[in-house]
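> compute the structure for the input listed below.
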Amino acid sequence: RLQINDQESLFKMQESMKNEALSGFAFTRIMAGFSGTYYSNSQEDICLNQKNAFGRDFIISSKMSSIKWQLSKEQKTIKGFKVYKATGFETIKNNSGEHEISIIAWYTPEINLAFGPVNYVNLPGLILELKRNRNTYTVDSIEEKEVIEIEKPSKGKQVTQAEFEEIGAKVMKNLGSN
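Next up, the predicted model:
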């Protein structure tokens, strides 16, 4: 579920979020690939991913503007909204090295909020569909509420993505030497 107010968004990968008091954009997860809670704040230009990894809680921080989007005139309709295609790339590190992966986002300027699922943000409208490798998220429903209170994640050691990858590499190295 993606919850949004004017400056913040919160995306949680929980199948069981059926709380009537919560408002937002419900996404259908076609394939998994992300974990934890994702927070974005446009005023602070920050994205946070709170998750448990390597037996510890972490808050991984990055900038909202980290992906440079290429906007396209290609369009289609999702849930009655005209959406436009944007493509971007990001570099990920894993055991086999660095890889550049493509991201395709379909956003609607009709909902003038620069947020989307996970921490894919910073387009001129709400992202209603997102494809990253074999993972696809598509908006399932949209609900509007008067006031949405969003709580910034605070549980865990705050690290950058590079620091988190370094911790992961050390853990994997230690596992390999046992």
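
> every contact and neighbour count from this point should use C-alpha atoms.
Will do.

> from the centroid of this protein, which residue is nearest?
For the chain, the residue nearest the mean C-alpha position is V118 (1.5 Å; C-alpha atoms, centre = their mean).

> so where do the strands sit in this protein?
Taking DSSP state E, the strands of the chain run over residues 2-4, 8-12, 25-29, 37-41, 46-53, 56-62, 70-78, 81-94, 97-108, 126-132, 135-142, 157-160.

> turn these into CSV, including mean neighbour count and distance to S177.
Output for the strands of the chain, formatted as CSV (neighbours: other C-alpha atoms under 10 Å; distance: least, C-alpha to C-alpha, whole Å):
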stretch, mean neighbour count, distance to S177
strand 2-4, 24, 41
strand 8-12, 25, 35
strand 25-29, 19, 37
strand 37-41, 25, 32
strand 46-53, 21, 20
strand 56-62, 19, 21
strand 70-78, 13, 43
strand 81-94, 16, 18
strand 97-108, 18, 19
strand 126-132, 23, 33
strand 135-142, 17, 33
strand 157-160, 15, 25
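
> next, the second sequence, to be compared with the first:
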Amino acid sequence: MNQFYKYIAIVCLIVTTSTYNYAQQDFQGKAYYQTKTTMDLDNLGGREMSEQQKKQITERMKTMLEKTYVLTFSQTESIYKEEEKLEAPGSGRGFGMMGSFIGGAQYKNIKDKQMLQEQEFFGKQFLVVDELKDLDWELSGETKQIGQYLCFKATAVKKVDEFDWTSMRRGGRDNDNNKEDKEAKETGVETAKDSTKTESATKDFMDDIEIPKEIIVTAWYTPQVPVNNGPGEYWGLPGLILEINADKTTMLCSKIIMNPSDKDEIKKPSKGKEVTREEYNTITKQKIEEMREMNGGRGGGGRGR
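Presented below is the predicted three-dimensional model:
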């Protein structure tokens, strides 16, 4: 027990010293995150899409599902944005309507509880202004090492935005396809495939999707970097969040640089028409409905203007 208390005292001393050092000056840090979102592409399009078509879509989406982001942070502010790099022609960013859900730089102000998100949607630039929402974190004594940092586990239940593409999943359409397959096996007669459906299946990726209302989020944070910030919209823990597991998405910190010689200015984004999250979602709904009408009632995921 004496060794245990000695260990706790050492950890508290490190954290206290770190906090003191960071508070003495206008410090800045950079954390690099590797992000990956898994999607069930095996059932994409059901029986209407060939294996070759699925393979092509998988390759095109790879760059959208696996990215590197940089969180530049101070004690109270941060900017989270994708690491700049050249993209290959035909990469996932331009993948129809799905690509339209990819945002730009995200600004967080912990003190003012404000979040600003740059968002381009079908050629129009928006600046989404939102309140930095609290998560009811449940702290755990469970620990693990991430690089040189001792991390502690925390979990929370998070409400999912209705246009959060990272939690999108196939809905009832697959059940209909499975029903057709079952009937074909029982009768011995396979229903002929509609060639028009095969063509449109590639384009209408957004058809028949579902988004859960809530997900469980698991975070790993380190008090060794005493800022209550983290990747994306995540924050509110007594230490920098180094790993997030949220439904189908994983964010893992691969490198931290404290007080870099060349500091970046952390400033609020200002590009685009300023809208609230509710207003932006309304605009998105209207655009999706417009695309459906233009394409005979289908989602029109591949025909962005």
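
> mind putting the strands of structure 1 into JSON lines with distance to E151 of structure 1?
Listed next are the strands of structure 1 as JSON lines, based on distance: least, C-alpha to C-alpha, whole Å:
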{"stretch": "strand 2-4", "distance to E151 of structure 1": "10"}
{"stretch": "strand 8-12", "distance to E151 of structure 1": "8"}
{"stretch": "strand 25-29", "distance to E151 of structure 1": "17"}
{"stretch": "strand 37-41", "distance to E151 of structure 1": "9"}
{"stretch": "strand 46-53", "distance to E151 of structure 1": "12"}
{"stretch": "strand 56-62", "distance to E151 of structure 1": "14"}
{"stretch": "strand 70-78", "distance to E151 of structure 1": "29"}
{"stretch": "strand 81-94", "distance to E151 of structure 1": "27"}
{"stretch": "strand 97-108", "distance to E151 of structure 1": "25"}
{"stretch": "strand 126-132", "distance to E151 of structure 1": "20"}
{"stretch": "strand 135-142", "distance to E151 of structure 1": "20"}
{"stretch": "strand 157-160", "distance to E151 of structure 1": "16"}
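
> go ahead and confirm F115 of structure 1 touches S9.
Yes. In this structure F115 of structure 1 lies within contact range of S9 using C-alpha atoms under 8 Å: 6.7 Å.

> quick check: neighbours shared by these two?
Common neighbours of F115 of structure 1 and S9 (criterion: C-alpha atoms under 8 Å, 6 or more residues apart in numbering): S40.

> related to what we said a few turns ago, and the residue nearest to the centre of structure 1? What does it align with in structure 2?
Under the alignment by TM-score structural alignment, V118 of structure 1 pairs with G232 in structure 2.

> its match and E120 of structure 2: what is the separation?
Distance from G232 of structure 2 to E120 of structure 2, counting by C-alpha to C-alpha, to the nearest Å: 17 Å.

> any idea how far L123 of structure 1 is from Y107 of structure 1?
Per C-alpha to C-alpha, L123 of structure 1 is found 7 Å from Y107 of structure 1.

> residue in structure 1 matching R169 of structure 2?
Residue pairing (TM-score structural alignment): R169 of structure 2 is not matched to any residue of structure 1.

> R169 of structure 2: neighbouring residues, count only.
17 (other C-alpha atoms under 10 Å).

> and I257 of structure 2, what's its match in structure 1?
Under the alignment (TM-score structural alignment), I257 of structure 2 maps onto E143 of structure 1.

> correct me, but its match touches F25?
Yes. Contact criterion C-alpha under 8 Å: E143 of structure 1 and F25 qualify, at 6.4 Å.

> which residues touch Q70 of structure 1?
Q70 of structure 1 sits next to A86, T87, G88 when contact means C-alpha under 8 Å, 6+ apart.

> still contacting in structure 2, which of those residues?
Retained in structure 2 by both residues aligned by TM-score structural alignment, their matches' C-alpha atoms under 8 Å are the following of the contacts of Q70 of structure 1: A86, T87, G88.

> identify the residue of structure 2 aligned to the second one.
Read that as T87 of structure 1. Matched across to structure 2, T87 of structure 1 falls on T155, judged by TM-score structural alignment.

> the residue nearest to its match when sequence neighbours are not counted and L71 of structure 2, how far apart?
Using C-alpha to C-alpha, 6 or more residues apart in numbering and skipping the chain neighbours, the partner closest in space to T155 of structure 2 is T218 (4.5 Å). Relative to L71 of structure 2, T218 of structure 2 is positioned 19 Å away (C-alpha to C-alpha).

> cool, K267 of structure 2 as well?
Distance of K267 of structure 2 to L71 of structure 2, computed by C-alpha to C-alpha: 13 Å.

> same check, this time on F122 of structure 2
26 Å.

> with E138 of structure 2 instead?
Using C-alpha to C-alpha, one gets 24 Å for the distance from E138 of structure 2 to L71 of structure 2.

> next: E183 of structure 2.
On the measure of C-alpha to C-alpha, E183 of structure 2 and L71 of structure 2 end up 52 Å apart.

> what does stretch 128-142 of structure 1 contact?
Counting by C-alpha under 8 Å, 6+ apart, 24-33, 78-79, 83, 101-108, 116-117 sit against stretch 128-142 of structure 1.

> tell me how far that stretch is from the chain's mean position?
Distance of stretch 128-142 of structure 1 from its chain centroid, counting by C-alpha atoms, centre = their mean, to the nearest Å, is 11 Å.

> how about stretch 124-131 of structure 1?
Counting by C-alpha atoms, centre = their mean, stretch 124-131 of structure 1 is centred 11 Å from the centre of its parent chain.

> rewinding a little: per the alignment, name the residue of structure 1 opposite the residue nearest to T155 of structure 2.
Per TM-score structural alignment, T218 of structure 2 is aligned with I104.
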